[in-house]
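Colleague: Starting from these lines, generate the structure:
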Amino acid sequence: MALLLDRRGDKLPVTEEVVKAAAGNWNGKQVMTLLFDQRGDEVPVTEEVVKAAARNGRNGKE
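Modeller: A predicted model of the protein is given here:
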C-alpha cells in the first residue's frame, strides 16, 4: 500500500471497498494509519468500514 500511495498517490482511488479491505487486513492498523496520513479526509469511514475494523482479530480493538 505504501508503494502504491508513493507512486500513484493522487490517482489511487480510495473507495469504501479499499478501506474495508485495509481495515480487515492482518496489519490493518498500520495500513489504516498510512491511508489516513496520506489521504486524510478522502478516506471514507462508513458503518461497514468500522465493522471490518472491529472484526480484525489481530488489532480490531485498537
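
Colleague: hey, let's count contacts and neighbours off CA atoms from now on
Modeller: Fine.

Colleague: what's near enough to touch V31?
Modeller: M1, A22, A23 (C-alpha atoms under 8 Å, 6 or more residues apart in numbering).

Colleague: again but with V50, I slipped
Modeller: Contacts of V50 by C-alpha under 8 Å, 6+ apart: none found.

Colleague: structure for this one too, so we can compare:
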Amino acid sequence: MALLLDRRGDQIPVTEEVLKAAAGNRRNGKEVMALLLDRRGDQIPVTEEVVKAAAGNDGNGKEVMALLLDRSGGK
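Modeller: Presented below is the predicted three-dimensional model:
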C-alpha cells in the first residue's frame, strides 16, 4: 500500500469504500488506516459507515477506532 501511494498516490482517490475496507480489515486494519491517515489525512472523511466498519472489526477495530478519533481530534 505504501509503495502504491508513493508511486501513484495522486491517481488514487481515497473513497469511503477504501476507508471502509481498511477499517474493517481484521488482520492489518490498524496499519492500513494509519498509513492512509499519515499520507492522506486531510482527505479522510470519517463517515458513519467508516465508523461502523471499524466497530464491526473484531480483529483490531478498537485500535482503528482510536486512530480515527486521535486523527480527527476527537470530533
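
Colleague: Most neighbours among the contacts of V31 of structure 1, which one?
Modeller: A23 (26 neighbours; other C-alpha atoms under 10 Å).

Colleague: right, and the helix or strand after the helix or strand hosting V31 of structure 1?
Modeller: Following DSSP states H and E, one finds V31 of structure 1 within helix 28-39. Beyond helix 28-39 of structure 1 in the direction of the C-terminus, DSSP H and E gives the next helix or strand as helix 47-55.

Colleague: how about that next one: buried residues?
Modeller: V49, A52, A53, A54 (16 or more other C-alpha atoms under 10 Å).

Colleague: go on, stretch 62-75 of structure 2?
Modeller: Buried, per 16+ other C-alpha under 10 Å, within stretch 62-75 of structure 2: E63, V64, M65, L67, L68, R71.

Colleague: In this structure the second one contacts N28, no?
Modeller: In this case it means V64 of structure 2. No - counting by C-alpha atoms under 8 Å, N28 is not a contact partner of V64 of structure 2; they are 9.7 Å apart.

Colleague: Can you tell me the SS state at the residue sitting furthest away from the middle of structure 1?
Modeller: In structure 1, the greatest distance from the average C-alpha position (C-alpha atoms, centre = their mean) is reached by R7, at 17.2 Å. Following DSSP: H, G, I helix; E, B strand; the rest coil, R7 of structure 1 is assigned to helix.

Colleague: This completes my enquiry, with thanks.
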